[in-house]
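**Student:** need a 3D model of the sequence below.
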Amino acid sequence: MAAGKPLKNLLGLVQEGRTEEALQFIQTSENLDTSYLLHKKSGDSLLHDLATVGATQVFEAILITYPDTDINIRNFDGKTPLHDACQQGHRDTVHLLLQNGAKVNTLKKADWSPAMLAVTHPGRLDILKLLVKYGADLTLYNKDGWTTFQSGARSGDLEVLQFILNMHQDAWKNISKNGRTSLHTASLAGITDVVQFLLRIGGDPNSMDSCGNTPFMDAIRSANIQLLDIFLSEPRLKPDQCDKLGRNALHIAAESGQVDAIIKLRKIGLDLESKTGSGQTPLHSAAREGQTEVVRFLMQEKVDINHRDKNGRSALFLAVSGQHTDTSAILLQYGADLTGDNAGTFVETLARKQDIRELLERHKKN
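**Tutor:** Below is the predicted model:
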């Protein structure tokens, strides 16, 4: 059967938009082996590639010319052409595949279904409706416990979420295997209208995942200040809640560089020098991640620059350990000392970058 170079030539015509020539190629070829693996690493066949680029006419010509074509052929990850067409949002190709017997509920390596992949981008409601028409099960969940609803929550398509809820009214209540809800997902993605919608229908702003992260903390990580305001106006919110490491919202804001969020959190009563389980303050969090503007702000607020955690580590210790030159410079400027930790590790020994070593040397001389 013809394979290898002939198939690559066909794919080349498709990718160049030369559809008529591709159709002629199919009609004049004999025994075209559509199951041949064009990509040895992924296991993708010609059919996967055609689905990925949405070459509906060419795909249809192959199915007509070679009626025994395995439309559900899998690559090494278990993906079928339907998975690829859904993931790329090619509605016509999805429709063609479904009409010709594509299995609608196949999970790739116990992972994502075609429906889950279809809604990873907004504007795919028409594809989801097609999948449902052909029997898609929207209650399926993948190896991480995610459902199509949670996938839609991350992409931020309210129409998709409402469509799913019309079929399965409790879909929003699903919790992944690591304890994350759809509200966590939408909050981390910073999708304001979806978060508002989920809060309105009962989403818990204080629910904790397996690490103790709440949707409120994830909203801070998203750096969406409007989203932060939405949570702060939520009467059920417990703003001082801590994760399993003892970090509160201020620590999260500090490590993610959110000065505006820190200001808002301080106004509602959170302590700029609150301690985690290991005794670290928001200054430690900011210094460890090299969040220079947060460090500068906290210095102006006169927090304890030399506070040491339970291991004896200061903010400067963490900044130098992380090789954050600018952050280390600001801490030294505001009076950070070079005392080492409880294990006897000196700050100077942590410096691997030349500019940090020079910075510490100049400080010692002064």
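**Student:** please count neighbours and contacts with C-alpha atoms only from this point.
**Tutor:** Noted.
**Student:** which strands or helices does the helix or strand encompassing Leu298 pack on?
**Tutor:** Taking DSSP states H and E as the definition, Leu298 sits inside helix 292-300. Contact here means 3 or more CA pairs under 8 Å, 6 or more residues apart in numbering; DSSP states H and E; on that basis helix 292-300 packs against helix 259-267, helix 282-289, helix 325-333.
**Student:** Ala85 is nearest to which of the ones you listed?
**Tutor:** If you check each of those against Ala85 by CA to CA, helix 282-289 wins as the nearest, at 39.6 Å.
**Student:** packing partners of the closest one?
**Tutor:** Helix 282-289 is packed against helix 249-255, helix 292-300, helix 315-321, with contacts defined by 3+ CA pairs under 8 Å, 6+ apart.
**Student:** which one of these lies closest to Leu158?
**Tutor:** helix 249-255 (27.4 Å).
**Student:** what residues of that closest one count as buried?
**Tutor:** The neighbour-count criterion (16 or more other CA atoms under 10 Å) identifies Ala249, Leu250, His251, Ile252, Ala253, Ala254, Glu255 as the buried residues of helix 249-255.
**Student:** what do you get for stretch 261-270?
**Tutor:** Applying a neighbour-count criterion of 16+ other CA under 10 Å, the buried positions in stretch 261-270 are Ala261, Ile262, Lys264, Leu265, Leu270.
**Student:** for Leu298, state which of those is nearest.
**Tutor:** Within the buried residues of stretch 261-270, the smallest distance to Leu298 is 9.5 Å, found for Ile262 (CA to CA).
**Student:** that closest one touches Ser256, doesn't it?
**Tutor:** No. Using CA atoms under 8 Å, Ile262 is not in contact with Ser256; the gap is 10.5 Å.
**Student:** alongside the first, I'd like the structure of this one:
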Amino acid sequence: LLLARDDLDVNWKGATNETGFQCACENGHAKIVNLLLARNDVDANLTGRMIRTGFHFACEKGHTEVIKLLLAKDDVHVNLKDFASRTGFHLACENGHTEIVNLLLARDDLDVNWKGATNETGFQCACENGHAKIVNLLLARNDVDANLTGRMIRTGFHFACEKGHTEVIKLLLAKDDVHVNLKDFASRTGFHLACE
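**Tutor:** Purely as a prediction, here's the structure:
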């Protein structure tokens, strides 16, 4: 009904700096997202609160159906960065949204080793938060560097050891190319962090 009006500003940002499209993405309203994506005047890459797009919000909240709709559009940019230089991939990895991570990994344009402002990759976010299924998906790829260092010069292994994520540690130890003796900013290994 509202979309039938010629004078409707679909890209208007409210007091929280969000468009209606971003609100629909964040709240998982796939039917509304689909209606809005069908229009020529909706900017799906417009940023709002926390310099995030609707794509960021849907990745963070785990709205798989919304992500599928967004990924079907050629003009939705999956590597846009938010206020902390994180992509939707970071947010999906951090929050354990395995199906969304899987959908993103199927894309050729995804930068899997991008480091956000806190210097962490999506892989490190998954390790730190104990998301073993996502870690397993990422370890199976050739383009994910499990030994990249991030915040505090730590690897995913450091973060998993510090947080006590046994399933993630098992996956990492099963890989020959994961270096378990790498040192962090204080010259501590994952073993040190597990012992603390």
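**Student:** overall similarity of the pair, as a TM-score.
**Tutor:** The TM-score (TM-score structural alignment, normalised by the length of the second structure) is 0.80; 191 aligned residues with a CA RMSD of 2.8 Å.
**Student:** thinking again about what came up before, could the helices and strands packed on helix 282-289 of the first structure go into JSON lines alongside distance to Ser274 of the first structure?
**Tutor:** Compiled in JSON lines, those are given as follows (distance: least, CA to CA, whole Å):
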{"stretch": "helix 249-255", "distance to Ser274 of the first structure": "8"}
{"stretch": "helix 292-300", "distance to Ser274 of the first structure": "13"}
{"stretch": "helix 315-321", "distance to Ser274 of the first structure": "14"}
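**Student:** so which of those helices comes closest to Met208 of the first structure?
**Tutor:** Go through those one by one with CA to CA and the one that ends up closest to Met208 of the first structure is helix 249-255, at 13.0 Å.
**Student:** so the closest one matches what in the second structure?
**Tutor:** Helix 249-255 of the first structure lines up with residues 88-94 of the second structure when matched by TM-score structural alignment.
**Student:** and the helices in the stretch 1-150 of the first structure?
**Tutor:** Remark: helices of the stretch 1-150 of the first structure, listed N- to C-terminal, are 5-15, 19-28, 46-53, 56-65, 81-88, 91-99, 114-118, 125-133, 148-155; assignment by DSSP state H, counting those that start in this stretch.
**Student:** and the ones you listed as CSV, adding distance to Asp218 of the first structure and mean neighbour count?
**Tutor:** As requested, the helices of the stretch 1-150 of the first structure are exported to CSV (distance: least, CA to CA, whole Å; neighbours: other CA atoms under 10 Å):
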stretch, distance to Asp218 of the first structure, mean neighbour count
helix 5-15, 40, 16
helix 19-28, 46, 16
helix 46-53, 33, 23
helix 56-65, 40, 18
helix 81-88, 26, 27
helix 91-99, 33, 20
helix 114-118, 22, 28
helix 125-133, 26, 18
helix 148-155, 12, 26
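**Student:** okay, now the equivalent of His63 of the second structure over in the first structure: neighbour count?
**Tutor:** When the structures are aligned by TM-score structural alignment, the residue of the first structure matched to His63 of the second structure is Asn224. Close neighbours of Asn224 of the first structure, defined as other CA atoms under 10 Å, add up to 18.
**Student:** kindly report the same for Asp170 of the first structure.
**Tutor:** 10.
**Student:** what lines up with it in the second structure?
**Tutor:** Matched to the second structure by TM-score structural alignment, Asp170 of the first structure sits across from Leu8.
**Student:** surely that match and Asp41 touch.
**Tutor:** No. Counting by CA under 8 Å, Asp41 is not a contact partner of Leu8 of the second structure; they are 10.3 Å apart.
**Student:** about what we covered before: and the helices and strands packed on helix 292-300 of the first structure, which is most packed in?
**Tutor:** Using mean count of other CA atoms under 10 Å, the stretch among those with the greatest mean number of neighbours is helix 282-289 (a mean of 27).
**Student:** start and end residues in the second structure for that one, please.
**Tutor:** Counting by TM-score structural alignment, helix 282-289 of the first structure lines up with residues 122-129 of the second structure.
**Student:** need the contact partners of the matching stretch.
**Tutor:** Under the contact criterion CA atoms under 8 Å, 6 or more residues apart in numbering, stretch 122-129 of the second structure has outside partners 89-91, 93-96, 112-115, 132, 134-135, 138, 144, 146, 150, 155-157, 159-160, 163, 165, 168.
**Student:** that stretch: how far from the chain's middle?
**Tutor:** 10 Å (CA atoms, centre = their mean, to the nearest Å).
**Student:** quick check: closest non-adjacent residue to the match of Asp170 of the first structure.
**Tutor:** Sequence neighbours aside, Leu2 is the residue nearest to Leu8 of the second structure in space, at 7.4 Å (criterion: CA to CA, 6 or more residues apart in numbering).
**Student:** tell me how many other residues crowd the one you found.
**Tutor:** By other CA under 10 Å, the burial measure for Leu2 of the second structure, its neighbour count, is 8.
**Student:** same question, Gly164 of the second structure
**Tutor:** 17.
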